[in-house]
Structures are given as structure tokens and as C-alpha cells.
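[1] please find the sequence and the predicted model below.
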Amino acid sequence: MLFASVSVAGICAEAQTLEQDAAAFGAREAVAAPDLSADGSTVLYLTPGPGAKTVAVTSNLVSGKSATIVSSDGNPESLGACHFVSPTRIVCNFGGLVENTTTGDLIGFNRLVALNTDGGDAKLLGRSESVWDSRLRQNDGYIIDWLDGTDNSVLMSRDYVAEQGKIGTNIVQKKDGLGVDRLDTLTVRGKPVESPRDGAGMYMSDGRGNVRLMAIVGARDSGMLTGRVKYFYRTPHSRDWKPLAESEDYDLQPLAIDAASNQLYMLKKKEGRDALYTVKLDGSLATSLVAENARVDIDDVVRFGGGQRVIGYTFAEEKRKTVYFDPEFRGLASSLSKALPHLPLVEFVDASPDGQKLLVFAGSDNDPGRYYLFDRTAKSLNEAMLARPGLEGRTLATVKPVTIPAADGASIPAYLTLPPGKEAKNLPAVVLPHGGPSARDEWGFDWLAQFLAARGYAVLQPQYRGSAGFGDAWLNENGYRNWRTSIGDITSSARWLSSQGIADPGKLAIVGWSYGGYAALQSAATEPSLYKAAVAIAPVTDLAQLKLDSRNFTNSRLRDRQIGSGPHVAEGSPIKNVTAIQAPVLLVHGDMDANVRYAHSQRMDSALRAAGKSSELLSLKGLDHHLDDGTARAQMLTRIGLLLDRTIGK
């Protein structure tokens, strides 16, 4: 039996000011990307510093002592994740954006750095750059196998760039493309495992140091991606690549290779939804269906321990679920659920190589989550870290899955968050469509929805047609090509709030981020009398411009295909419909956004003002699409709170 001393019930506190709520909910998670040391005694994780700063920290779970290893200031590089290579050596991922001064495009970069756990002896793991490089090296590569952690080595997919224009010497780097090296992270000496190949986009190991899968990404002579991928595999103890499968528009997703069973786990379509299959890598390619769901896509597998064996799979209906193949883990998950009855979202985050010590995350809709160390030998479960300590002791809102009838009779899944202690009757309310559009919300803690609920607003998150995870029919191509259906579902959701008596029909607002911001603006244009305020964070405002924004990138043709051509492009662009908008608009955008360019909000703000509309633009300098800066997020939430208080009241 498992025992834990857990306190998850919120404590009723005095009403907080807008600024206090904005700071508390805008703060970034205190623990991100945790990684457990081989002996299970230490956790390596990222934690936020002031503003956009991120710090890599080790915390000893026995002594409670913590130490800072390295940090980034977010200008331009940011820490992405760190991982133990050995007890004294780690590898960290640094990424960021820089501007191409010729084209004005924002170019992403990624660098892998190895360093000691005291922060010393830092070394870049990517190939050395040369002034003769024939192309830009955006990414060093990625680690495909962390090996056994005994000799500071990793298996790394590395980007090789051929040199050109170099004369007067025979020493010219001619290799080009993605290869795999076994790399000593102390000396950065590499032993070639896979020769670089032009067109190689991905390699996968079996978790035991053997490269077993390769993807060749289709591209035209111009370099533009076609969306077609060819996969090749190896049988055990062979160096020959054999054809595995072809994918069109990424409709096949390899997930993991289980070395013990010598099979690949992958997602592919079955009756319009992603199902989980295994494929034998013994030369027979015998394929078996492992799992399917009649309502939603299977989305991933669960791996565990040395060699990363596959122990289960996951999917999200109203709530996320994990199904374990392994009876031991099925029983363990059941025991943890009983020990943590108020924290139903349980995840095995990491484990020591022997599997005896587990880092476990547990959370819920009204608990941001906490990390535990479970010692299977001692049968002890001890709370180690809080995901958001700044919210500890607050009474947070509960989230309820609901179903909403669309105008054409379809059933729209959604999540309803009500202000703590408030009756679901005639409340001011916010519709909060998600981004993507090929994404979805899930039941659990959502800092933006919780902020709005804390300010007294009911919050509805509709999973409109265009959302991912519910199969191809619900995806409906995407929310740009078929924007009328997506926006129509959002409108039906807003009207449902009023028809059920939950919302005061005169006190509705809409808030969204990315595609959600697009949806907020387009909804305000198509239903001008429905909403009293619209907030758009990093929104797409012009579909034709979105296509042009990709013209210098390899995904240009894929973006063109996603949006399409025809009258729907202008009709579905908020910037072409500013005269219809009546509600006050707040735009929020980072000026280093490579996903949706800052110009989308700049031009929208100018167009609204020119049309005599009420518009504010909050520009956040140096930040990208995700606004990973606690100070900036607090500033944004304060501005949102002021607008909502002024227009729909608490």
C-alpha cells in the first residue's frame, strides 16, 4: 500500500487585486522538463528567473539542497531542456530566434551544450561552423539515445554542412545532411554511426544504442517540402536499410521501437482516426492493431526504464487516460490513484535505470500539479516539488466537460470552468477557443482559464470542428479552409452559455491565443453584437499574408495547401472585416514571433483605428509566440482584466 501526506484542498483567501491575480497566474511553472539522476537521488529541471530568464537547477531529493548549473536570459537564446548523461555530466538544449537582416524573416536556431553538473567545462556538441558552409546550420541535431550513462556518451543525430567555394586546398568538408555519431560529451570526439544523408529528416534508436529507423523527407529541387516521407528500417544485427512505409501529409507517425519485442509502435489511420499499431522489424513487417478508440485518436505510447520499453498508450476523451499493457504498472497506477485520490492526472515522468525509483507527476483541474519520488523498494511516496508554488493555498476553479449542440446538430465537446464559490447563473462569461487550429484543450489545469475564473468569469473552451484529436471528420481539413464551420461552432458555444442561463447574454467576451486569437477577431466580425470585448493574443489576422510569411521557408507549399485559395481567404481574414467589428479589441503580440508575425497585430490595430474602432496593442519586446516571460504575462493579464472589468464586469 502507498502512503502520502497530501494537501490539495484550496484555502479560501481574501479577494485578490487584479495585479496580484495577474502576477500569480502569469508566473511560469516552477518545474519544467524534470530529469531523474541514475541513482534516483537528484532531479535536474528548469525553473524561471526574472522576466524571460530560465535557470537549470539540480535538487537533491534526500538533502533538499539545490544548485544552479546554467541559465539563459531569453535574448536571444532560451534553455529548452537538460538531461543527465552521467552523474556529473549533463546536456542542455538552447534555442532562439534571430532576424535575417536581408529578408526580415525570423530564423530559429538550436544548439546542444554539454557541461558538468557544477556548470564547468561547457562544450558545443554540434559540428563546427565554417565560413565556407554551403547553407545555414540552424540546428545542431538531437539526442536519439542517452545510452547507459556510464561513459558520458550519447547517440546524436548531427547536421553536417558541406563547404563550397573553398579553393587552394584539398581539405574540404563534403559531407552534407543528417547523420548519427556516438559522441563523447567530455571530449566531443565522435565515432560515425550513420553517414550523413541528404534528405534524412529523422533517425530512431531502439533504446539500446542501435539505429533502427530512418525517415527520408520528400522535397522538390527548390528545397520546398512535399509532405511525403519514406521510412526505412533495419533488422537486428544488419546494416542494410529496408523499406518500411510511405507517409503522405504525415499520416503515419513512428513513436517508439521496443528492442525486447523487436517491433515498432506507430500511429496510422483506421476509419479516420489515429490507431496504434506494431510492426515487426524482423523482415516480415507483420503488422498488428494494438489499440483504437471509436471517439478520439490514440496519441502516444508510454515508455519506461533502461532500454525504454513500451508499457502502455494514451488518449484523451473528456479526460486523459493511460492504458497499461504491463500488469505491474497497471497495479502501480491503481495504487497511486488510491494514494492520491484528488489528483487523477498521474504520469510516470522518469525512472532510475533499475526502475526502483520513479519520478511521478500528479495534478488535476484545480491543482496545477506536484512531483513525487516513489521508492518501490521502500514503498514510500514523498512529495518533492510543486509545479506552481505561487498558487498553493488558493481556491482554484473546477473544470467540467460539457457537450454543446451546434447549429447543424453536431455535438461540440467543451470544458466549462466556473468561478469558485459562484452559482452558474447569469455570470459574465468568456469564450476561450484554443490555438492550432489543429490542437485541442484537455481537462486539467489551464493558467489562462483559471485567471479568468479567479476574476469572476465563467469560461467556456469549445473543441470546435477543426480541433485535433477527434479524428479526420472533426478536423474538417482545418480551421482556415473551413473557418465558417469552426467559427460557427464557437458562436453556438457562446449562445449555449446564455441559453443555459449560465451567462448573462449582455456580458459575453471572447479571448484567444494564436488561432484562438484569430477566432476571437473573426467571431467579433461575424457576430458583432454577441461579444462586448475581444482579446487576441498573437493572432493571425490576414490569411493571404500568412501564406506570404512562409515564402522563404521550406514549408511554403504546405502552408499554401493548408490555407488554400479562393474567396474564403479574404472573407476569413479579420483585417478585411474590421468595419463589422463593434466590440473593443485588445491585441497582444511579441515582436519576435516566428509562428505568427508581429505585423499581423500591427496592421490589424492600424486598420481598426482607421475605421474608428476601439483598439489597443500591447507589444512585448523580444518575446516569441509563447510569451515565456512571467513579467510580460502578468502585464498581459492585467490589461485583459482591465478590459473585461470595463466591458462585461465581474
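    Received it, and whenever you're ready, just let me know what you need.
[2] please count neighbours and contacts with C-alpha atoms only from this point.
    Fine.
[3] Gly649: how many residues sit nearby?
    17 (other CA atoms under 10 Å).
[4] excluding its backbone neighbours, what's nearest it?
    The shortest distance from Gly649 to any non-neighbouring residue, by CA to CA, 6 or more residues apart in numbering, is to Pro428 (6.7 Å).
[5] contacts for the helix or strand containing that neighbour?
    Pro428 belongs to strand 427-431 when assigned by DSSP states H and E. Identification of contacts with strand 427-431 by CA atoms under 8 Å, 6 or more residues apart in numbering yields 452, 456-462, 490, 493-494, 502-504, 507-511, 648-650.
[6] now do stretch 191-209
    Contact with stretch 191-209 is made by 144-147, 155, 157, 159-160, 175-183, 211-219, 256-259, 306-308, as judged by CA under 8 Å, 6+ apart.
[7] quick check: buried residues in that stretch?
    For stretch 191-209, burial by neighbour count (16 or more other CA atoms under 10 Å) applies to 193-194, 196-197, 199-209.
[8] go on, stretch 152-167?
    Buried residues in stretch 152-167, defined by neighbour count with 16+ other CA under 10 Å: Asn152, Ser153, Val154, Leu155, Met156, Ser157, Arg158, Asp159, Tyr160, Val161, Ala162, Glu163.
[9] putting a second one here so we can go through both:
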Amino acid sequence: RHRRQPCQRHPGQIALIGPFEGLQKVAIYDLASSAPPQIVGMKAANAGMLYWKSDTMLIAVFHANVGGADSRLLDASTRAYAVDTATKKAALLMHDAPSFESNHGGGAVVDLDASDPAHVYLTETDLWDSKQLLDLYSVELASGNAHLVLHGEPGTIAFFTDGFGKVLGRLDQDWDLTDHVVMGGQDVYSYKVKGVDDFCILGLTADGVFAVRKPSASGTMGLYAWTPQAGIARALFEDERYDLAQVIRDERTGRIVGVTWIDDRPRARYFDTRLQHVQDAMEKAFPGQSVEIQSHDAAGAHYVISTDGPKNPPVFSLYTVANSRVDIVQEAYPGLKSQDLGDVRAYPYKARDGQAIQAYLTLPPGKAARDLPLVIFPHGGPESRSSLRFDWWGQYMATRGYAVLQPNYRGSSGYGRDFVRAGDGVWETKVQSDLQDGIDKLVAEGVADPRKICIVGGSYGGYLALAGASFSPHLYRCAESFAGISDLDRLVDEGTTFQSEAASVWRRRIGADREPGKLESASPVRFADKVTIPVLLIHSEKDATIPIQQSRLEDEALRRAGKQAELVVLDGDDHYLEFAATRTRLLTETERFLAKNLGSGR
């Protein structure tokens, strides 16, 4: 299956990423030919991002999680190649940069330079320099050779460029997490970070004005035009109920041309009328589905779009404007049909303290909504959210006969800053009761059988599953954690420092910045003796986001306490489950575990 976004470019080539010979590689198709695609791959690495530089020049960024077999922590390494699709030659970019061989960040493309067909801009931290400064390079595509453009200063974390190779300034960060916008050698604006998302420069608009993300008057995150001299000039997007989700960038200049947000479904709005016309036409053609413009040619004659809905697996298609034709390029799950999948609907409820919670309920196909075995399926993040779109894991459980509830508990993103912060420091208490209150409503309505409830989650959702087993075991018959967090103290400590932005964010979210001992009191690994239900732990061996040690520690603690625990290690994959084989293993282990503890739902 092709998980990531394809890119399309005149005169009739499409590049997309998919599984080939055990790795994620790039397949370049000539739409005018029936010949097999040109395959571009890198040994022991997966393709992750694609950029078309010209009609025949593609930049492909590959990534791998590296580290010794016994390392507790892995690091994400990136490399970028320039691929000439006409000559079928590829050049490794930045290969001659000072510390390229030792540096894991050699694939940081920051500016495609739409004015120069022969060069792009990348950044690299010079590890051999005692100051380890972030430097900006102009890189020749034909050879991959790097030419230093600008040294950063101590604390530089980013450069601002205009999409045409012009450096506008840089962003420096102090030890106390104060960010400084530096232009013309002058500090023109400063703001505190400390894990509080009150101000963030996201880039330039099409007319060259800075766009910043900040809270609106209603507390939701909006997008605003901004200058260092005058401050906020105007609102580009704001909604009194929902946050800005992402900005949409022009694929050639990187400038911001639109925004997305989520009510129950993902929505998109473009500042460019031509792009908005295409978005409107595709939403009309695919009612009830989410539509994204993934790529288009320079003339605006052809567009690659993706569509998906709660019962519609993702499909990538080519839209031709001249004849309004839509041709399927790739189906992510060609074997799945909407009529075989579970119905999904919004399921709002009130938490016990009156907090409104929006959730989504998937019902098993062909079964009455009565006395069903239930899986509570909290999302990861925690600053993420569930929505009405295709969920492969949730639908798999539903097609096995289980009702699936996905609550946007307090701390979820999308509903404003106050709702996000309402989750800080209450991971093991109010967040858990938010889940319980959704269960109680389903039980009261007769939809769920209170004797057959399991909690399943991944990443932060995996933490919630382990916390449920540790702090609320009476609610559940079983708990499954994929890549979950068990030891919060270790999570904050490993790979960070107390003053780092990452550590600051985690300490605030957990509540450790206000309550001594919180890292310990909210860690499931310290309460293994309280667990009374079977626990399934699944973790990818090459996970660089949440180290596999988190699951190993929980497994050891549960076994020492004489509890029912099982650890399944997924070989060769990472936190995001890029391969069909490991996703299939996850699903089959989930089905086995649920059937054993809840009974077969079919």
C-alpha cells in the first residue's frame, strides 16, 4: 500500500512512495507509457518526502532510525538525493559538508529556490565545530556539492527564507527558552517558548508577509499576517470553535497558500481562488469525504488529489481540469469496500464535571447496536485528535464485531488552547474519567456490554491503556498498548535536558512543573501491582519516538508482580508502522488478544 503523499508534475510524471522489496521506495510513473515505474531507493532507509524541483528533477528524502542493537535510544537519520528522471542519475546532497558522515540531519531541505533550477538550500549542524552551529548551504543538484551560505549563531534553530533563495533572517533560542527573531543582524522580536504555544512563525504568505500561529480572542489557534515592526496586521484564518490544524504550502516556493482545520471532518480553505475552485469541485464530486490537493503542475492543468472518509479508504487520483476527468492513480486499500466497513458517527457526551467531549463511535457492520463488546480506543498525542475519516485500526476492530469509541478527551487538540491545557497534569485522573464517562453512556444506552470492555491505544493512547490497567482496572477486561509510555520520568530524562523545549513541554503536560513527584505518581510502571487484567504490549524494534525500553520496563514490572503480560516486538519497523507486514502483525495480535479476553465479536 502507498501510505504517503504522491507528487505530480508536468509533463505527465507521478512520483509516489510505496513498499518495494521490504523498504519504502520512490516509484516514478510516466503517465503516457505503460512501462514499469522507475524505482529509486536507498539501502536500509525509507523514502519519506518528495519535492519536484523541475519537470525532470525530483528530490527524495530518505530516513532511517539508527543506533546500536543494544542502544536504549535511536536517532532519526535523513539523507536527500536529487534524482534526474531523464538521465536516471542521482546525486547525494550535502555529501561534502563538514560533518556529513557523522551528522544525522543531512536531509533538511529549507528552500527549493524557485528562481534557480540548479540549486536548493539545506541546513546542517556542524558537529566538528566546537560551537556546533546550524549552517545554511546552497547545494548543487547535479553534483550534490554544498556551498556555505551563512553560519548560524550560538542558539540558532532555524533560518527564514523567501522560497527564492533569499535569506530573510534566523530564529535563535536562549538557554531559558526565549526565541529571538533576528533580521539584518538585529533582534527585532522576542518571545518566551517554555512549551506554551502562544506564538509561532510558520512562514511567508504568497505576497511575502510573515504568517504566525497564535490564539484568537476566543482562545482557538488562528493564523495571522504579521510584521516585526507593526505586529499583527490581519487575520488569515480564525474560527471561534476550532483550531487551525495546518498550513498548506506551495510546493515550489514553500509559501503559505491555504489552511486546514477540523470540525468533525478535515476542511481546507485556499487563499488562491484557482486552488479553491479545484477544492470546491472535488468536494462536490466526493460528498461526505475529505479532499486534499496533494500536488499540481505549474500550469494548473492537472492535480493529484487524495480522498477518504470514515468508510472510504484513501484513494489518490489525477484530476484533469480541461475535461473534469478524475482517474484513480493508487488505492491505499484496494481490497476494502465501503459496504463491508462499520458505520461511524459523532458521539458527543458530557464528562462528570460538565466538560463537553466529542467522540466518534464505530459500530460493527451487520450487527445491532445492542450489548456489544466495546473497545475504548483513545488517540495518541496527546495534542492530537480523532475525526470522521478512515481509521484502519479502528475499522479492523469494528469488522471483527467490536464497537469502537474514540473520545477526544481533555488535552486533545483542535478545540482551543483552554481545552488542550485542561489535560495538563490530569493524565491519570480526569483524562481517565473522560474515557470512563463515554463508556458509562454507551452502557446506559444499552449499546455496550459492561462485562466486555477493553482499552486499546498507541503512543500516548498506549499510555492511557496502561494507565487504565493501573488506575482503573475494574473498568476493563484487558488492555493493549502499542508503543506506549510506562515510565514518565525516564521519558522526560532520556535525550533531553531540564531546560530543553521538549522537556519543558512534557513537564507541563504531565504536571511535573507544578507537583513534585508527578512523574512517578502518574507512571504505570510503578503501579504494576495494581493491575488485575491481562496486558498486551506491542512495540516496534526501531522506534525512535518512544523507545522500546518503555514497553520492556512495563513487561518486566508486570511479570515481577505476577501479572498476565505479553510483549510482542515488531522487527524492522518504527513508531509509524510503515510496512504492511508489521501493520498486519499488529492487527492479528489485536484480534487474538480481544477474542481471548472479550470473546469473538463476530
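    Alright, I've got the coordinates. Remember, predicted model here, so these are calculated numbers, not experimental data.
[10] now compute the TM-score of the two chains, please.
    The TM-score (TM-score structural alignment, normalised by the length of the second structure) is 0.90; 592 aligned residues with a CA RMSD of 2.9 Å.
[11] picking up where we left off before, just give me the mean distance for the strand holding Pro428 of the first structure relative to the second structure.
    For strand 427-431 of the first structure, the mean deviation from the second structure after alignment is 0.7 Å (mean CA distance after the TM-score superposition for the first structure).
[12] residue range for that strand in the second structure?
    Using TM-score structural alignment, the residues of the second structure aligned to strand 427-431 of the first structure are 372-376.
[13] what stretch of the first structure does the longest helix anywhere in the second structure fall on?
    For the second structure, the longest helix by residue count, based on DSSP state H, is helix 580-598. Taken onto the first structure by TM-score structural alignment, helix 580-598 of the second structure occupies residues 630-648 there.
[14] burial count for Asn46 of the second structure?
    When neighbours are defined as other CA under 10 Å, Asn46 of the second structure has 24 of them.
[15] in three-state terms, how would it be classified?
    Secondary structure for Asn46 of the second structure, judged by DSSP: H, G, I helix; E, B strand; the rest coil, is strand.
[16] which two in the buried residues of stretch 191-209 of the first structure are spaced the farthest apart?
    Farthest pair in those (CA to CA) is Gly199 and Arg208. Separation: 25.1 Å.
[17] show me what stretch 114-130 of the first structure is in contact with.
    58, 68-70, 87-92, 111-113, 137, 140-141, 158-160, 163, 185-186, 188.
[18] quick check on those: which are buried?
    58, 68-70, 89-92, 111-113, 137, 140-141, 158-160, 163, 185-186, 188.
[19] ranges for the strands of the stretch 251-400 of the first structure?
    With DSSP state E, counting those that start in this stretch as the criterion, the stretch 251-400 of the first structure has strands at 252-258, 263-270, 273-280, 287-291, 298-304, 309-316, 320-324, 345-351, 357-364, 367-375, 380-386, 399-405.
[20] what do you get for the stretch 451-600 of the first structure?
    Going by DSSP E, counting those that start in this stretch, the stretch 451-600 of the first structure shows strands at 458-462, 503-513, 534-537, 585-590.
[21] which one of the ones you listed lies nearest to Pro401 of the first structure?
    Among the strands of the stretch 451-600 of the first structure, the nearest to Pro401 of the first structure by CA to CA is strand 458-462 (9.5 Å).
[22] which part of the second structure matches that closest one?
    Going by TM-score structural alignment, strand 458-462 of the first structure sits over residues 403-407 in the second structure.
[23] that stretch vs the first structure, average offset?
    Averaged out, stretch 403-407 of the second structure is 0.5 Å away (mean CA distance after the TM-score superposition for the first structure).
[24] how far is that stretch from where the chain is centred?
    Centre-to-centre, stretch 403-407 of the second structure and its host chain are 20 Å apart (CA atoms, centre = their mean, to the nearest Å).
[25] next: stretch 300-311 of the first structure.
    The chain centroid and the centroid of stretch 300-311 of the first structure are separated by 20 Å under CA atoms, centre = their mean.
[26] just the helices in the second structure please.
    Using DSSP H, helices in the second structure cover 273-285, 392-399, 417-421, 430-444, 460-471, 488-493, 501-510, 518-521, 549-560, 580-598.
[27] any idea what Lys214 of the second structure aligns with in the first structure?
    Lys214 of the second structure maps onto Lys268 in the first structure, with residues paired by TM-score structural alignment.
[28] residues near that match, how many?
    Lys268 of the first structure has 21 nearby residues by other CA under 10 Å.
[29] which residue sits closest to it, ignoring its sequence neighbours?
    Distances taken as CA to CA, 6+ apart put Leu252 closest to Lys268 of the first structure, at 4.7 Å, once the chain neighbours are dropped.
[30] what does that neighbour align to in the second structure?
    Matched by TM-score structural alignment, Leu252 of the first structure corresponds to Phe199 in the second structure.
[31] how close does that match get to Ala301 of the second structure?
    To Ala301 of the second structure, Phe199 of the second structure is 37 Å away according to CA to CA, to the nearest Å.
[32] Ile453 of the second structure now?
    Distance from Ile453 of the second structure to Ala301 of the second structure, by CA to CA: 51 Å.
[33] likewise for Arg421 of the second structure?
    44 Å.
[34] ditto for Trp128 of the second structure
    As judged by CA to CA, Trp128 of the second structure and Ala301 of the second structure stand 48 Å apart.
[35] before we move on, what about Val329 of the second structure?
    Noted for Val329 of the second structure: a distance of 16 Å to Ala301 of the second structure, by CA to CA.
[36] for Gly572 of the second structure, same thing?
    41 Å.
[37] more neighbours: which of these two?
    Using other CA under 10 Å, the more surrounded residue of Gly572 of the second structure and Ala301 is Gly572, with 17 against 13.
[38] residues contacting the more buried one?
    Contacts of Gly572 of the second structure (CA under 8 Å, 6+ apart): Ser540, Glu541, Lys542.
[39] ok, His379 of the second structure next?
    Residues near His379 of the second structure by CA under 8 Å, 6+ apart: Arg385, Ser386, Gln406, Pro407, Asn408, Gly457, Gly458, Tyr460, Gly461.
[40] 10 Å instead, please
    385-386, 406-409, 412, 456-462, 464 (CA atoms under 10 Å, 6 or more residues apart in numbering).
[41] ranking by neighbours, what's the top pick from those?
    Ranking the contacts of His379 of the second structure using other CA under 10 Å puts Leu464 first, with 33 neighbours.
[42] so how far is Leu133 of the second structure from the match of Leu252 of the first structure?
    Look at Phe199 of the second structure and Leu133 of the second structure: by CA to CA, they are 24 Å apart.
[43] you'd agree Ala397 of the first structure is up against Pro419?
    Yes: using CA atoms under 10 Å, Ala397 of the first structure makes contact with Pro419 at a distance of 5.7 Å.
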